[in-house]
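1. I'd like to go over a predicted model; first the sequence, then the structure.
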Amino acid sequence: MEKLLKDIRACEVCKAHLPLGPRPIVACHPDAKIIIIGQAPGTKVHETGVPWDDPSGRQLRKWLGVSDEVFYDETKIALVPMGFCYPGKGKGGDLPPRTECAPLWHQQLWDSMPNLELIILIGTYAQKYYLKEQMEKNLTETVKAYKKYAPKYFPLPHPSPRNRFWLTKNPWFDIEVVEELQKMVSKIV
């Protein structure tokens, strides 16, 4: 896996499309039991090189019920985005993750992590890519139907502070889904 991670971190496939240049962000280990598939790094993560090192990451760790130490222990949790580099700014936030990364690198990473028990799919991009036609009509319905995807997948909304409205509109998420997620994660790690 060391060579694979080195290759990913040296990737420049979509260099021409990246306003801050390539800086692929990924954290994996062959012993990881959980993998979190997010969207793409934001500007802060691009600067630090630490996945989920932002307000979204803090919220995600709360949802998972894990400490920073557990979250960043690559032998427990792998952190892999759909797009490995910061994609740039769009009208309502960051641009979507680059589409080159997942088909190029994901399967090779999965093949290097034989102990995976749970794949957490954060946001629509990861859910569409992995659940395909099994995905419900939208993110809300997919997250509501989380039991349908167990025990392999667990769909979540993005933990961004921008999603406050969604969380307020869907109180069942904090009451039911987060509690179930924490039980699953606790059992595995």
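-> That came through fine. The shown structure was predicted, so the numbers you read here are calculated from the model rather than taken from an experiment.

2. CA atoms for contacts and neighbours, from now on please.
-> Fine.

3. I'd say K33 and L79 touch.
-> No. Assessed by Cα atoms under 8 Å, K33 is found out of contact with L79, at 11.2 Å.

4. Can you give me the neighbour number for the closest residue to W105 other than its chain neighbours?
-> Among residues not flanking W105 along the chain, I8 sits closest, at 7.3 Å (Cα to Cα, 6 or more residues apart in numbering). I8 has 19 neighbours, counted by other Cα atoms under 10 Å.

5. Kindly indicate whether I8 is helix, strand or coil.
-> Counting by DSSP: H, G, I helix; E, B strand; the rest coil, the backbone at I8 sits in helix.

6. buried stuff in stretch 153-163?
-> 153-159 (16 or more other Cα atoms under 10 Å).

7. list the contacts for W166?
-> Contacts for W166 (Cα atoms under 8 Å, 6 or more residues apart in numbering) come out as none.

8. second one coming, line it up with the first:
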Amino acid sequence: MSLKAEIAACRICAEHLPHGVRPVASFSSTARLLIIGQAPGSKVHESGIPWDDASGDRLREWAGLSKDEMYDPARVALVPMGFCYPGKASGGDKPPRPECAATWHERVMAELPQDRLTLLVGTYAQRAYLPQTRNWTMAERVRRYREFQPDFIPLPHPAWRSTLFMRQHPWFEEDLLPVLRDGVAAALRGD
């Protein structure tokens, strides 16, 4: 059974998922851009398409990606920290289930090219892949993005709340977004 088929059949945390199991991830051995987010939201759970919501629209805008580019698994891997919708909590969605990344991420990463750009979208992805920054604020990680290049670019989650983040941190749009777009374009070209 392929890794994708194993992930699709996963039921490890089914008892903790109030809306059922529907793993959502997309990747291939040629994807040189990897986007690691939190977990699917309710709209993505319904459609089965990663980032198929307003957050995805904003993320594509930030990264300079078209829908066709983002949803081409030969070029872009979409691998959240949790593959299934965890349900609602006060103030947003519940955190991604920890079993998911522990079970699948190492195996998925082994299938991807070593030479890739990884966008770490939100605190959960940043804490997992930049463990030395666990005690930093998300804003500090994002502000110090150059320290993690060329492998990683940390980003805030592109939910509606990111509007406030961008207002409070004008350097994000002025400094980071041009670097992000250049890095994404280079990864898509295979540079």
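-> Great, that's in hand. The shown structure was predicted, so the numbers you read here are calculated from the model rather than taken from an experiment.

9. Mark which of the buried residues of stretch 153-163 of structure 1 are part of strands, please.
-> Judged by DSSP state E, those include 153-156 as members of strands.

10. Residue in structure 1 paired with G122 of structure 2?
-> The equivalent of G122 of structure 2 in structure 1 is G123 (alignment by TM-score structural alignment).

11. From what I see, that match and N138 are in contact.
-> No. Contact between G123 of structure 1 and N138 fails when scored by Cα under 8 Å: they sit 10.3 Å apart.

12. Between these two, point out the one with more neighbours.
-> In terms of neighbours (other Cα under 10 Å), G123 is the more surrounded of G123 of structure 1 and N138; the figures are 20 against 11.

13. What are the boundaries of the strands in structure 1?
-> Going by DSSP E, structure 1 shows strands at 34-38, 77-81, 89-90, 93-94, 118-122, 153-156.

14. so can I have CSV of those strands showing distance to V45 of structure 1?
-> Below are the strands of structure 1 laid out as CSV (distance: least, Cα to Cα, whole Å):
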stretch, distance to V45 of structure 1
strand 34-38, 13
strand 77-81, 12
strand 89-90, 14
strand 93-94, 13
strand 118-122, 17
strand 153-156, 20
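
15. For structure 1, just list every one of the helices.
-> Along structure 1, counting by DSSP state H, helices occupy 2-9, 43-48, 55-64, 68-71, 101, 107-111, 123-131, 139-144, 146-149, 164-169, 172, 178-188.

16. Off-centre distance for the second one?
-> Taking Cα atoms, centre = their mean, to the nearest Å, one finds helix 43-48 of structure 1 lying 16 Å from the centre of the chain it belongs to.

17. That one: which residues count as buried?
-> For helix 43-48 of structure 1, by 16+ other Cα under 10 Å, it's 43, 45-46.

18. and what of stretch 131-147 of structure 2?
-> Applying 16+ other Cα under 10 Å to stretch 131-147 of structure 2 flags 138-139, 141-143, 145 as buried.

19. Just send the residues you listed back as CSV, with distance to S90 of structure 2 too.
-> Shown next, in CSV, are the buried residues of stretch 131-147 of structure 2 (distance: Cα to Cα, whole Å):
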residue, distance to S90 of structure 2
M138, 20
A139, 22
R141, 25
V142, 25
R143, 28
Y145, 30
